[in-house]
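> have a look; sequence and predicted model below, questions after that.
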Amino acid sequence: MSGSSRSPNVHGRRARSLAAGGLTLAVVAELSSAGLLGLSGWFISACAVAGAATFSSFSYVAPSGGVRAFALARVAGNYSKRLVLHAAALRRVATARAGLFDRAAATGRAQEDGLWSGELLDRSMADADSAGMALIESTTRFAVTAALTTGAVIAVGASTSLAPAAVLAAGVVLMAVIAHRTPGTTRETEQHTRKALRGELVTAVDAWTELASLGAAEQLAARTTARFTRLDSAREAAGRRRHRTTLATGLIGAATLIATAVTGSAPGAPTFVFVALLSLGVLAQAEQLANAAQARATAKAAHRRLTSVPLTANDPTIAQIRSWRTEQDIGFADYLLPPMALRPGRVLGATVARGAMLVVTGRSGSGKSTLLRTLASSLRQATEGRGGRPAVVAVAADDHLFTGTLGSNWRLANPALTDNDVDARLAQLWLNDSGLTATTPVGPGGRQLSGGELRRVYLGRALALNPHVLIVDEPTTGLDDRTARHVLGILTNLPDTTVVIALHAVPAWLESSGQVTQLPLDHPGP
């Protein structure tokens, strides 16, 4: 127990150690690169000066050894840096993603309450990547620039005087300030705008017939054109900002390089070349700070979103529903419901036998759909399928069909279904009267089917799973009285499945049959 409780701390220490090791290797590699650049320039200049002299006692042994040492350190440092930093960044990405799913699993209600949509999940995964890769794209660049500037200032000050060292330090600080003021979320905003625009275009293509019949095609085209124009304008503005930042840092870098080289006492040619090349390496590194600042701003925004995703609707006054249990010993207890689901202080309990039906009734807004979603979520958390059957299957009021045929949609639930099996189930639900077969295409989102047909197709797909508990929200929506009675008759005749449905009111024939238990949710009148 104690070992498992220490495990997260151990993993956290290892991750921090890996990141610190990667940053150290990055600093060593860049210092070696700058040292190699400066020492090589000094060495070549010193050799040239010595060769031009009539008599010279210049020894090339020590400088050439230093060049080789810097070169080896640079190669080894760069290779090791890539290995360690990428491992540390990937571990951070994996930790962020795992934490995201852990938070969702801990609440359990997030998906059922519609808080975890596909779009939100996609964005959260991208945010986890941005937060993790900030170690390479932002933190490392800032750390390397700081260490390189410190080392270069010390080397320049020691080889010449304090004046050029101070000029170099001031130039790097000014470039860092300009980089920090650069907008950091431009790329993120542009990606979000493009994503929204793509979504609207796809929706418009799917609904083009309806839009044309409504006379809204021209308005949609004008709105889409306006959005394209805004996107292009935003891109141009962002490009101008990036260009201004690049130009400003380049000019400051050039001025700093010139001022560093000419400031102070006149050095010899080798020292002059050493200072110039070393300063050039530092200033080239400082020019990358604009990209580092942008990556840092993107990572901070990603972290804020990752830690502020709404997962629950906690409220100390929320009522509780306790001890729901079916005859198959599938149940749950002590979970919270949103305030609109039940009256304050109301506690519900029910036992439903196998093959029986619970009907949740109430007018619109009384909390029927919320209650059914919560039941389904809690059953999924508390149980597992038995004998290959799922514990619970829920059919929401806004269920979804995928583009394809009826057969391909139903086989998502049960891959063993043949076309003949699908046709038999369609006949059971009276869908064959509409000419529907296993090979009938449903169109995008089931667009080619009527509302009543969709409800029965959703129900048939759920029945193909043969769950222990079947939860259906408004199964008779869009059906005439005769078809609605037939569908309810099918649901009351499932001998091995407990059925929970939501209706505005129980039909008289079903109420008098004695086959259902009612759970009214209507709020009391004023």
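Here it is on my side, so go on.
> going forward, measure contacts and count neighbours with C-alpha atoms only.
Fine.
> Thr351 versus Val516, what's the distance?
When C-alpha to C-alpha, to the nearest Å is the yardstick, Val516 and Thr351 sit 12 Å from each other.
> show me where the stretch 201-350 of the chain has helices.
In order along the chain, the stretch 201-350 of the chain carries the following helices (DSSP state H, counting those that start in this stretch): 208-214, 217-262, 269-286, 289-307.
> picking up where we left off before, tell me which of Val516 and Thr351 has more neighbours.
Using other C-alpha atoms under 10 Å as the criterion, Val516 and Thr351 rank with Val516 on top: 18 against 14.
> wait, that one sits on Val359?
Yes: the criterion here is C-alpha atoms under 8 Å, and Val516 meets it with Val359 at 6.7 Å.
> what strand or helix carries the closest residue to Arg343 other than its chain neighbours?
For Arg343, ignoring the flanking residues on the chain, the nearest one in space by C-alpha to C-alpha, 6 or more residues apart in numbering is His523 at 6.8 Å. His523 is part of no helix or strand, with elements assigned from DSSP states H and E.
> pull the number of nearby residues for His523.
Counted by other C-alpha under 10 Å, the residues lying close to His523 total 15.
> what of Leu18?
For Leu18, the count of nearby residues is 19 (other C-alpha under 10 Å).
> ok, it touching Ala88?
Yes: using C-alpha under 8 Å, Leu18 is in contact with Ala88, at 5.6 Å.
> mean neighbour count and distance to Thr476 for the helices of the stretch 201-350 of the chain - can I get that in TSV?
As requested, those are exported to TSV (neighbours: other C-alpha atoms under 10 Å; distance: least, C-alpha to C-alpha, whole Å):
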stretch	mean neighbour count	distance to Thr476
helix 208-214	12	26
helix 217-262	16	34
helix 269-286	23	67
helix 289-307	21	40
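> of the ones you listed, which is nearest Leu39?
Closest of the helices of the stretch 201-350 of the chain to Leu39 is helix 269-286, at 6.4 Å (criterion: C-alpha to C-alpha).
> now what about the closest one, what contacts it?
Identification of contacts with helix 269-286 by C-alpha atoms under 8 Å, 6 or more residues apart in numbering yields 34-35, 37-39, 41-46, 49, 141, 145, 148-149, 152, 156, 159-160, 168, 172, 175-176, 253, 257, 260-261.
> okay, one more to line up with it:
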Amino acid sequence: MTHPETDGVTLREALTRLAPWWRLHDQYRRRLILGVVLMMLTACSALGLLAVSGWFITASALTGAALAAGAGMTLDVYTPGSGIRLFAVSRTVSRYLERLYNHDTILRLLASLRGTAFAALVTMDPARVAARRSSDWLNRLTADIDTLDALYLRLAAPPLMALGLIAVLVALVAVWLPTTAAWLAGFLVLGWAWLTLGQARWGLVASRRRVTTLESLRSALMETLRGQAELEAYTALGSARQRLDEIETRLLRDQWRLAVITAIGNGLASLVIGLSWLLLLASAMQGMMDERLTPAVMVMLPLAAMALSEGLAGLPAAFTQAGATLGAAERLNELSSATRPLEGRHTLASGAVQVQIQQVSWRYPGAWFEALDEVTLEITPGTQMAICGASGSGKSTLAALLTGQTRLQSGSITLNGQPIDACSPESLAHAVGCLTQQVELLDASLADNLRLGARQASDEDVWQELEAVDLAEWVAQLPQGLATRVGEGGRQVSGGQARRLGLARLVLTDPGLLILDEPFSGLDARTAQRMAQRLEGWFKARTVIYLLHEHDLASPRPGTQSITRVWRLKD
């Protein structure tokens, strides 16, 4: 992707980058079109109200003056009076309905956009996910998606409504002043082009950069708050604050520039409306002198031009910030382009899984060395083996490949004779279970966390697995039992309890291949031994891979006595 400060973006390039998100808008096409119609009805009602009011006030004044002078004259006050009431009511009602309807549409659209972005994120290669901070991905799902609401609400519907309003005004003027209408149309279209495309181009760099800077500010602020104790202990808090000040200075500089551009755009919008008013006033006065127009029509046409503010006044502010929407779309496109296609269709039978790994090599983006280098390994069904290696030798990478979270770069992996890429994601999720060193618990009850992968598990099943991991007595003593919430990130439970809850959750899913990364770390020897004995029968019916730093078959650590084979990864 090109850098916004150094490379320009053509209109075609911008439309290409926004195209994926326009396609998502397409599913709400009817609602979006109806929203524009409601906006158009509001603007036309304002134009009709000003035009009829100007005509009626002038006609009433002239009729009163004629009657005062003794001349005979009549005026139908009921028809224009009804028209004024009609336009006043329709303007109020249509504006209310437009705001209510369009914002409801946008909320539905944002939900779809956020769902699409989240679906792309969860299918992304873990290596790509780990390459950025969690706050960056959160920013994609929140701030960037919210910024995309401008795509319709500010960048599509308002300019279309403004063009429609210009067309109605020009058509009205053409009834009495055809030549003036042609000049007015050309002038207003040029003004519309500048207030949209011109403002967008002028504010493109600053608005795109502002969103990126704002993202950097959020990330830096979160890092500073989380690491405040360490920063203060190492007397580095001052430098962190200085970094935040520098980011804020850049942000304020861009915001000031955008404010100036918007102010100039607002001034130009007022100038376009004012010059249109003067053009119509001068032409109408000339027409009245030529007896082509009545005095009431002469006043009506310039007043109608004042309704242009309904369509043009909001364009500069919206299009000056168009670069922010473009930047958000570009970052979300990066997220979508990094997803892995889920094309697998084969399923895996229940029971122990046979694993064959042939010449598998894998390197993380930007890494100097391979995480795995031509690994070849065969594991027969029902085997309990340990894969050993030092930190960084590739154990976690191998686990990610076996669970399908990471795609192969070279070599092959087959499960029960089926290439892992050909297995459906649902089949892999049910057949392969992995207990990582970092167990993720949701801010929900113990029961909800345990049933995360087995929604149909009964309370009896849950208690049975809690007994297997030596937690049943502890849960039974809790005032709310299984309904006890574990807190955000599992903060209400200890690290050892979290790992045992993770193991119980894994057992409930009943996979045929288990990958256990240091399953008994953080546990005392007696607890580890009790857990291993209770799970021994269940493990024997499955293929179990232990990821350990070291294992001695002659003198195994507590809980690992059932391991019958050891295979070591090269450092």
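That came in fine, so what should we check first? Only a predicted model underlies this, so the values are computations on that prediction, with no experimental measurement involved.
> tell me the contacts of the alignment partner in the second structure of Ser45 of the first structure?
Using TM-score structural alignment as the criterion, the counterpart of Ser45 of the first structure in the second structure is Thr58. Thr58 of the second structure sits next to 295-296, 299 when contact means C-alpha under 8 Å, 6+ apart.
> re the thing from before, Leu25 of the first structure is nearest to which of the helices of the stretch 201-350 of the first structure?
Using C-alpha to C-alpha, those put helix 269-286 closest to Leu25 of the first structure, at 16.1 Å.
> out of the contacts of Thr58 of the second structure, who's nearest Ala240 of the second structure?
For those, the minimum distance to Ala240 of the second structure (C-alpha to C-alpha) is 63.8 Å, reached by Val299.
> what's the match for that closest one in the first structure?
That one, Val299 of the second structure, aligns with Val273 by TM-score structural alignment.
> now its match: how far from Thr145 of the first structure?
21 Å.
> among the contacts of helix 269-286 of the first structure, name the buried ones.
Neighbour counting with 16 or more other C-alpha atoms under 10 Å marks 34-35, 37-39, 41-46, 141, 145, 148-149, 152, 156, 160, 168, 172, 175-176, 253, 257, 260-261 as buried within those.
> could you give the angle of the helix or strand hosting Ile57 of the second structure to helix 295-305?
Assigned by DSSP H and E, Ile57 of the second structure belongs to helix 29-68. In this structure, helix 29-68 of the second structure runs at an angle of 150 degrees to helix 295-305, with axes from the mean of the first three to the mean of the last three C-alpha atoms, to 10 degrees as the basis.
> what residue is smack in the middle of the first structure?
Nearest to the mean C-alpha position of the first structure, counting by C-alpha atoms, centre = their mean, stands Ser124 at 1.6 Å.
> spatially nearest residue to whatever residue of the second structure lines up with that one (excluding sequence neighbours)?
Using TM-score structural alignment to pair residues, one finds that Ser124 of the first structure aligns to Leu141 in the second structure. Nearest residue to Leu141 of the second structure in three dimensions, chain neighbours excluded: Arg114, at 6.0 Å (C-alpha to C-alpha, 6+ apart).
> the one you found: neighbour count?
By other C-alpha under 10 Å, the residues close to Arg114 of the second structure number 17.
> would you mark the buried spots in stretch 111-131 of the second structure?
Within stretch 111-131 of the second structure, the residues that count as buried by 16+ other C-alpha under 10 Å are 112-114, 117-118, 120-121, 123-127, 129.
> in strands, which of the residues you listed fall?
Here DSSP state E is the test, and those give no hits in strands at all.
> ok, so of those residues, who is nearest Leu372 of the second structure?
Ala127 (13.9 Å).
> any idea how far Trp362 of the second structure is from that closest one?
The span separating Ala127 of the second structure from Trp362 of the second structure equals 11 Å under the rule C-alpha to C-alpha.
> then Thr92 of the second structure?
With distances taken as C-alpha to C-alpha, Thr92 of the second structure is found 64 Å from Trp362 of the second structure.
> more crowded one of the two?
It is Trp362, of Thr92 of the second structure and Trp362, that has more neighbours when counted by other C-alpha under 10 Å, with 22 against 14.
> the more buried one contacts Leu401, correct?
No: under the criterion of C-alpha under 8 Å, Trp362 of the second structure lies out of contact with Leu401, with a separation of 9.5 Å.
> from the contacts of Thr58 of the second structure, pick the one nearest Arg210 of the second structure.
The shortest approach to Arg210 of the second structure among the contacts of Thr58 of the second structure belongs to Val299, at 45.7 Å (C-alpha to C-alpha).
> what's the match for Trp385 of the second structure in the first structure?
Heads up, residue 385 of the second structure is Met, not Trp. Matched to the first structure by TM-score structural alignment, Met385 of the second structure sits across from Leu358.
> look at the closest residue to Arg411 of the first structure other than its chain neighbours and give its secondary structure.
In space, and not counting its chain neighbours, Arg411 of the first structure is closest to Leu417: 6.0 Å by C-alpha to C-alpha, 6+ apart. Put simply, Leu417 of the first structure is coil when judged by DSSP: H, G, I helix; E, B strand; the rest coil.
> got the angle for the host helix or strand of Glu119 of the first structure vs helix 289-307?
Using DSSP H and E, the element containing Glu119 of the first structure is helix 118-134. Using the same axes, to 10 degrees, the interaxial angle of helix 118-134 of the first structure with respect to helix 289-307 works out to 130 degrees.
> helix 118-134 of the first structure vs the second structure, average offset?
On superposition with the second structure, the average gap between helix 118-134 of the first structure and its aligned counterparts reaches 3.6 Å (mean C-alpha distance after the TM-score superposition for the first structure).
> with stretch 27-41 of the first structure instead?
In the superposition with the second structure, the average deviation recorded for stretch 27-41 of the first structure is 1.8 Å (mean C-alpha distance after the TM-score superposition for the first structure).
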